[in-house]
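Student: just need the structure, nothing else, for what follows:
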Amino acid sequence: MNKRKSIFRAIASCTLSAMMLISAGCGKSQSAGGPGGQGGQGGPPPKIAVITKQQLSFWDDVRKGAEDAGNELGAQILYTVATSDNDYVSQVAAIKEAIAADAKAIVIAPNSQTELNSAFDEAVAKGIKIVNINSKVNDYGKIDSFIRSSDIDGGAVAARNVAKILENKGVDYEKLGKIAIVGHTASTAEERIEGFISVLTSYASQKIKKPTITETDPDKMREAEEAAEAEYNSKLEKFSKSFIQGNRVAERDKAKEEAFNLLKEDGNGISIMFATNTNTTLGVCDAVSELKLDDKIIVVGFNSDEEELSFIRKGTLDGTVVQNPYMMGYVGVRYAKRLIEGTSVTCDLDIGATFVNGSNMNDEYIQLLLYPDKF
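Tutor: As a prediction, the model looks like this:
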């Protein structure tokens, strides 16, 4: 645990210091010890509520980071987890419980962009500071700070590694089959998909070659160039139409069903499958494994549940985009404590993402990301 804390603390300190230098301050209390708490000057430890999305190992790691920061900084952590990534009802209840418990700050990964607003208003009226982690509350303007791994960048990381796999396999982009996407119901899915499609399409534009022009007659050269450009654009358009998407789903079994529907419809015409969170990744892997398509379809997912790692070892899952949930919880509580004390914090902090596959999953830093409680 000491090794884990020292490494992550060093990373967090560097990240916080750098961001404080380049970013304008956000969420500063009117005065230390004013609305928001004791300012850390005597009295009982301030209470910080940490509210997460659902019962998965990702959120367990967020909790570990939050609790380590709480222990280090002398704050009492009130932890609550919802039942699924669209369960906002229990999150509303958790916010109200935090208010009743006299919490001075709330660190929350919201399950809705709008349904929590009234509860947030109640908290803000009591001087409670709000740190938003993971998925953004786009329709609420009183968030003090937003900490996350950029979802667009996460999708881009997935795409870059798919491109690397295609290159290693010597795959011709013009002969590539369909690219199926199974997304989850939270707002984070849209940006992950956007980043994935944009970057993979960019790779395709570089790999798809323009026809060679053999015309030597100057009078016909322009016509030949226009024909070559039209043919190239036609190939790019064909590639852009190769992306197919299933319905958004929240549960693993629904993701498996959606993957089955896509595979049934297109069969072996699918070359790549991209899933946007833990449950969709597991559902896609279930379907691909059951249909024995492990060696025929490139599968890339999100997050680092132990079952996802098992699918990597088995060869069903080619890799997964791993955020740093421990850091998310740790820095979230650090920011909350600063806000309670009246200190400005960064408005928007991106903690990055890492691609994990069979080649690097045993590296020390990757092991630290995957199993922070073992270090």
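
Student: make it CA atoms for all contacts and neighbour counts henceforth
Tutor: OK.

Student: in the chain, which spans are helices?
Tutor: Counting by DSSP state H, the chain has these helices, from start to end: 2-22, 57-73, 89-100, 117-125, 151-169, 188-207, 218-240, 252-266, 278-290, 306-314, 325-340, 364-370.

Student: run this one through as well so I can compare:
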Amino acid sequence: MNGIRRRSFAWAALAAIGAFGSGCGGGGDATGGPGSAGGTQPSDPDGPKLVFISNTNSDWWSAVEKGMEDGGSEFGAQVSLRRNDGQPQGQIDKLREVLSMPDVQGVAVSVIEADSPGVIDAMKELREAGKVVITIDSDVDPEFADARRAYIGTNNSEAGRVAGETLALLRPEGGKAAVFVGVASAANARAREGGLLEAAGEGFEKTQTWEDGGDHAKARQNVQSAISKTPDLGALVGLWSYNAPAIAEEVANSPQVRDRVTVVTFDLDEAARPHIAGGNIDASVCQNPYEIGRMGVQLLTALIGQDEATVSELLPDGDTREIGVRVIVPAADSPASKMAERGQEVLTIDEMNSWLESKGLRSS
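Tutor: Now for the predicted structure:
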């Protein structure tokens, strides 16, 4: 318990000085208002115009959007979020739309499929047109790295390993595991699943990866199907933010299922928060979407302005900036709290809720 609290206080201290929390702070409504429908209000009418394109339309992107808005004010840029429908063609259409907008100077995209030819080609066309292109949240395959200048986001392989270690602590006996995600070919999905299975160990057997294509109703149907198909299923793992409430809502309806399965998810969808508190999710590996949005604005602005000092600071490895994760648990006595002994940030859901509310955020 003390280990969790020490890490929580350290995180709060970082927030106070801006090393972490400046990327997550600020008041306001994280649901995003106008941006939810396709365009965020400009933060600086005289700054460069930047467009962010999501992979799907989930609550997670509201926190990214808040970071974008605050980053626009902080770094002097006009920002806009375009929410994709979970399909490659939707992302291609949005990229082509930006190509026809000469006043847009920078683009950040969460790539829906890491090797999608249409998406890759559209990104390259934007670069050839003189626009700065970066990826956030989910990158392209390494062989297509020339389609973007840099990637900002989670090291998804490492996040997957954190999830796998957490799962092993929660369920040391192992068992059969079903994995749920929007698009399995997305770079973040592949990396998370790979890291998860590696770190969880040989005691776990993956039964199937269930794709929903960004359809939230199908996401819940997939959980129903997985439980029916494998009666002795022991673990349910959601790789994308909205998979968490889809899993939790289903297991909450069946105490028998809840008693025999372990639930590990990613991120903190607003709808998932009460399910962690209520014990329907055993642990969640939570990213920092606010900081991804804020830092994306900072990097694009620096690249456009040829601010090499800032670019070098943000990209110490040349073309990648990793944002860390933390593990959220229902209470301090969770077996997953032992992740703190391995140097991992761990917060209880009460601590996380208090922090989110103090910053005007609803999800992370």
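
Student: Val98 of structure 2 reaches Val104, doesn't it?
Tutor: Yes - if you go by C-alpha atoms under 8 Å, Val98 of structure 2 and Val104 touch, sitting 7.0 Å apart.

Student: give the residues shared as contacts by those two.
Tutor: Shared contacts of Val98 of structure 2 and Val104, defined by C-alpha atoms under 8 Å, 6 or more residues apart in numbering, comprise Val51.

Student: counterpart of Ile51 of structure 1 in structure 2?
Tutor: Under the alignment (TM-score structural alignment), Ile51 of structure 1 maps onto Ile53 of structure 2.

Student: returning to that earlier point: pick out whichever of Val98 and Val104 of structure 2 has more residues nearby.
Tutor: Val98 (21 against 18; other C-alpha atoms under 10 Å).

Student: so who does the more buried one touch?
Tutor: Neighbour list for Val98 of structure 2: Val51, Val104 [criterion: C-alpha under 8 Å, 6+ apart].

Student: do Phe204 of structure 2 as well
Tutor: Here Phe204 of structure 2 is in contact with Gly174, Gly175, Lys176, Ala177, Leu197 (C-alpha under 8 Å, 6+ apart).

Student: just these now: which is nearest Asp59 of structure 2?
Tutor: Ala177 (25.4 Å; C-alpha to C-alpha).

Student: that closest one contacts Pro231, correct?
Tutor: No - the pair Ala177 of structure 2 / Pro231 is not scored as a contact, 11.4 Å apart, by C-alpha under 8 Å.

Student: more neighbours, the two?
Tutor: Between Ala177 of structure 2 and Pro231, counting by other C-alpha under 10 Å, Ala177 is the more crowded of the two (23 against 10).

Student: picking up where we left off before, which of the contacts of Phe204 of structure 2 tops the neighbour count?
Tutor: Highest neighbour count within the contacts of Phe204 of structure 2: Ala177, with 23 neighbours (other C-alpha under 10 Å).

Student: counterpart of that one over in structure 1?
Tutor: Structural alignment places Ala177 of structure 2 opposite Ile179 in structure 1 (criterion: TM-score structural alignment).

Student: ok, that match touching Ile272?
Tutor: Yes - using C-alpha under 8 Å, Ile179 of structure 1 is in contact with Ile272, at 4.7 Å.

Student: translate Arg342 of structure 1 into the numbering of structure 2.
Tutor: You called it Arg, but residue 342 of structure 1 is Gly. Using TM-score structural alignment, the partner of Gly342 of structure 1 in structure 2 is Gln306.

Student: neighbours around its match, how many?
Tutor: 11.

Student: got CSV for the helices of structure 1, with distance to Gly358 of structure 1 too?
Tutor: Below are those laid out as CSV (distance: least, C-alpha to C-alpha, whole Å):
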stretch, distance to Gly358 of structure 1
helix 2-22, 23
helix 57-73, 20
helix 89-100, 36
helix 117-125, 42
helix 151-169, 12
helix 188-207, 21
helix 218-240, 28
helix 252-266, 23
helix 278-290, 15
helix 306-314, 6
helix 325-340, 21
helix 364-370, 11
